[in-house]
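In: 3D, please:
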Amino acid sequence: MKTAEPALNQSQKATRSRMGNRMKESITGWVFVGIAALLICIFFFYPMIQALILSFQTGKGMNLKFNGLDNYTRLFIDTTFIMAVKNTFIYLLFQVPLMVVLALFISVLLNDRNLKFKGFFRTAIFLPCITSLVAYSVVFKYLFAPDGLVNGMLLGLHVIGTPIQWITDPFWAKITIIIAITWRWTGYNMIFYLSGLQNIDSSIYEAARIDGASAVRQFFSITVPLLKPIILFTSITSTIGTLQLFDEVVNITKGGPGNATTTISQYIYNLSFKYSPDFGYAATVSYSIVIMVIILSFIQFKVAGERNG
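Out: Alright, predicted model coming up:
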C-alpha cells in the first residue's frame, strides 16, 4: 500500500500538469482572440455604428440634430447622387465582367506547363496591383491626354483622324476610367484563378483530351465549373471595390467633365470636405453603398446557388 500511494500521487500530478498546460493554452488563445476582437470593435464596428447614427442627423460641425429619415428621402431627389450612382453602375456593369473574364483567360494561358517565362509574365501582370494608386492615375492621365501617347499611336496608325478627348469628353472619360481600373486589378483576380487552376487534378484534363474534348470544351466544361466558387468570390470583391471607386476618378478626371464621371465615394468626399461640410448626409450616402453591396452580393450568391443546384 505504501508503494501504491506515490504512484497514484505521481499520476495525479501528471494529470493536473496536463490540465494546467491546457488551461494556459486556452487562456493564451483567448487573450489573442480577445485583443483582435477588441481592436475590430474599436476600429470597425464602433465607427460603423457612429456613422449609422450620424446618417440620421443634420447640421454643421458639432451642431447636429436628429432629422429622422430626411437624409434618406433626400437621396431620391438629389440629382448629383443619382448621377454618381449611374456612373458607378456603368463602371460596374462593364468593368467587372470584363476584368473577371480577362483574368480567367490570362490565368488559363499562364497555367500552361509548356509556356516559358511564366514567372515573368505572372509578375508583370500582377505588378499594377502594387503600384501607387496616385502614381498610376497620373501616368494614365498623361497617356490619355489629347497630345498623349495613346492618341499619338492611334493617329500614327490612321485609326482616328483627330485626337480623342479622353479626359474631357463624358463618354471617353468613362472609357478611360474603365481601362485604368481593368489594367490595375486584372492581375489581382488572376492570382486567385491561378491558385484554383493549380489545384485541379491534371488527370481530369488528360481524360477529357482522350475523349476528344477540344481546349474550348475543356474550358467551359471543366475549368469554369470547378472555378465557380473563386469566380463568385472575385465577382463580389470586384463589385465592392467598384462601388467604392475613388482614387482613379479623382486623379484622372476629377469627376468631370461636370459630374460625368463622379462616383458615389467621390461624392461622399465632396460632401464632407469640398462642399459646405454635411457629415450627416455624407454618412447617409455612405450607407447607400452598404445597402447596394448587400443587395448585389445577395443576387450574386442567389444566381450562383441556383446554377450550382
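
In: Please count neighbours and contacts with C-alpha atoms only from this point.
Out: Will do.

In: Could you pull out the strands in this structure for me?
Out: Taking DSSP state E as the test, the strands found in the chain are 57-60, 63-66.

In: Could you identify which of these is most buried?
Out: Scoring these by mean neighbour count under mean count of other Cα atoms under 10 Å gives strand 57-60 as the most buried, with a mean of 18.

In: Between the strands of the chain, which one is closest to residue 166.
Out: Among the strands of the chain, the nearest to residue 166 by Cα to Cα is strand 57-60 (37.9 Å).

In: The strands of the chain: which one's closest to residue 304?
Out: strand 57-60 (38.5 Å).

In: Which neighbouring elements make contact with that closest one?
Out: For strand 57-60, the contact count by 3 or more Cα pairs under 8 Å, 6 or more residues apart in numbering; DSSP states H and E identifies strand 63-66, helix 279-308 as packing neighbours.

In: List the buried residues of the longest one.
Out: Neighbour-count burial for helix 279-308 flags 279-289, 293, 297, 300-301 (criterion: 16 or more other Cα atoms under 10 Å).

In: can you tell me which two in those are farthest apart?
Out: Maximum distance among those (Cα to Cα): 33.0 Å, for 279 and 301.

In: hang on, the earlier thing: could I get the helices and strands packed on strand 57-60 in a markdown table, plus columns for distance to residue 227?
Out: Below are the helices and strands packed on strand 57-60 laid out as a markdown table (distance: least, Cα to Cα, whole Å):
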| stretch | distance to residue 227 |
| --- | --- |
| strand 63-66 | 48 |
| helix 279-308 | 12 |
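
In: how about this one, so we can line them up?
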Amino acid sequence: MFYPTLYSFYLSFHEWNGIGPRTYVGLSNYAKLFSGGGLFLKSMTNCTIIFFEYVPIMTLGALILASLLNSRYIRLQGVFRTFIFLPYVTAIIAVTYSFQYLLDTNYGMINLFLSWFGIERIAWLNSPTLARICLSSLITWRWLGYNMVLFLAGLQFIPPELYEAAKIDGATPLQSFFHITIPLVKPIIFFCIFLSTIGTFSLFDEPFILTSIGTSTGGGPVNATLSPILLLYNMGFRYLRFGTASAVAYLLFVVLFLCGLFEIKFLGGKR
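Out: Predicted structure coming up:
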C-alpha cells in the first residue's frame, strides 16, 4: 500500500513510458496539466458543473422518497424500496450502455418518442451541455436509491412522538418535514454530499462508456465530460505518460482533501 503511493509520488516528477529509463523533469508534469489545453482544469470544471447539476436534485429527491416510504400510510413499501434501490446494484456497464442506446440520435427510444410530437431528433451526446445533463441524469438515477436507503435508516431513529406533538400543535406535514425531519437528518445530508463529492470527481465508467461514441477514450464531446480519473487513464494507459498520470492522481488527492476539509468545517461542523 505504502510503496505504490510513494512510488507514484516519485514518478510524478519523472517522465516514463513504462519501459525505458525514467527522466527527471521536476514540476514539468504538473505544469503541463495547467498549460496549453489545461485538461486537468477542464476535467475539474466538468465535474464541478456535473456536481451542481445532480447532487441537489438527487439529495432532495432521496430525502422526499425516504420520508414517503417511511410513512405508515404507504402500502407495499418493501416493493417500492426494492425497485428504487435496484439501479444501484445493477451492473454499471449494462446501465450505461442502456442509457447510450436510449439517447442514440438515430435509433434511441427518447428521440423516437419525441418524433411522435413532431420534434426533430436531438443529438443528446454530441452537445457539450446536453452530454453533461445526460451524464448527470444517469448518475442521479443510479445513486438515488442508495441515498434513499441512508435517509431511511436515519428517519427510523426519529421518535414518532415528535411528529405527533407537532400535529397536535397544528403543524402541517410540510412544516414537520422542514422543522423536524431536515434538522434531524442533517448529519446524513452532509454524509451524502461528502460521498457525492468524492464520487463525482472520481467518475470513470459512466463518462468512459456513455460518451465513447466515435472515440475510444470517452469524455466527449470536446472533453465536455472528461473527469480527472478518465484523464489519468488516458495519460497512463493510452499515451503511456505515467509521470503525468501520477501528477493527476496527486493533484486530485489535494483537491478532494481540501474539499473534504471545507465540507467538514462549513457543512458538518454543527449538529
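
In: Not counting its neighbours along the chain, what's nearest the counterpart of residue 233 of structure 2 in structure 1?
Out: Using TM-score structural alignment, the equivalent of residue 233 of structure 2 in structure 1 is residue 269. The shortest distance from residue 269 of structure 1 to any non-neighbouring residue, by Cα to Cα, 6 or more residues apart in numbering, is to residue 282 (7.8 Å).

In: Just give me the match in structure 2 for that neighbour.
Out: In structure 2, residue 282 of structure 1 lands on residue 245 (TM-score structural alignment).

In: The longest helix belonging to structure 2 to helix 242-266, inter-axis angle?
Out: The residue-count maximum for a helix in structure 2 (DSSP state H) belongs to helix 39-69. Comparing the axes of helix 39-69 of structure 2 and helix 242-266 via axes from the mean of the first three to the mean of the last three Cα atoms, to 10 degrees yields an angle of 40 degrees.

In: buried residues in helix 39-69 of structure 2?
Out: 39-40, 42-47, 49-51, 53-55, 58-59, 61-63, 65-67, 69.

In: residue ranges for the helices of the stretch 151-300 of structure 1, please.
Out: For the stretch 151-300 of structure 1, the helices defined by DSSP state H, counting those that start in this stretch cover 170-197, 202-210, 215-218, 224-226, 228-243, 247-252, 264-269, 279-308.

In: ditto for the stretch 1-150 of structure 1
Out: 4-40, 46-54, 70-75, 79-110, 118-126, 133-143, 149-156.

In: What is the mean deviation of the second one from its aligned residues in structure 2?
Out: Spelled out, it's helix 46-54 of structure 1. Compared with structure 2 after the fit, helix 46-54 of structure 1 shows a mean deviation of 2.2 Å (mean Cα distance after the TM-score superposition for structure 1).

In: Tell me the helices and strands packed up against that helix.
Out: Short answer (3+ Cα pairs under 8 Å, 6+ apart): helix 46-54 of structure 1 packs on helix 279-308.

In: Okay, angle between the helix it packs on and helix 228-243 too, please.
Out: 160 degrees.

In: what packs against helix 279-308 of structure 1?
Out: The elements that helix 279-308 of structure 1 packs onto, with contact taken as 3+ Cα pairs under 8 Å, 6+ apart, are helix 46-54, strand 57-60, helix 70-75, helix 228-243, helix 264-269.

In: Any chance of a markdown table for the ones you listed, columns distance to residue 21 of structure 1?
Out: Formatted as a markdown table, these follow (distance: least, Cα to Cα, whole Å):
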| stretch | distance to residue 21 of structure 1 |
| --- | --- |
| helix 46-54 | 36 |
| strand 57-60 | 52 |
| helix 70-75 | 55 |
| helix 228-243 | 40 |
| helix 264-269 | 51 |
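
In: so of those, which one's packed in deepest?
Out: Mean neighbour counts for those (mean count of other Cα under 10 Å) peak at helix 264-269, with a mean of 22.

In: mean per-residue distance, it to structure 2?
Out: Helix 264-269 of structure 1 sits 0.9 Å off on average (mean Cα distance after the TM-score superposition for structure 1).

In: For that helix, which outside residues touch it?
Out: 81, 84-85, 88, 243-246, 249-250, 255, 282-283, 285-286, 289 (Cα atoms under 8 Å, 6 or more residues apart in numbering).

In: cool, and stretch 197-205 of structure 1?
Out: 108, 111, 218, 222, 223, 226, 227.

In: Buried among those? Make that a ChimeraX selection.
Out: Buried subset of the contacts of stretch 197-205 of structure 1, written as a ChimeraX selection, criterion 16+ other Cα under 10 Å:
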select :111,218,223,226,227
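
In: can the contacts of stretch 197-205 of structure 1 go into CSV with extra columns for distance to residue 261 of structure 1?
Out: Formatted as CSV, the contacts of stretch 197-205 of structure 1 follow (distance: Cα to Cα, whole Å):
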residue, distance to residue 261 of structure 1
108, 33
111, 37
218, 40
222, 39
223, 36
226, 37
227, 33
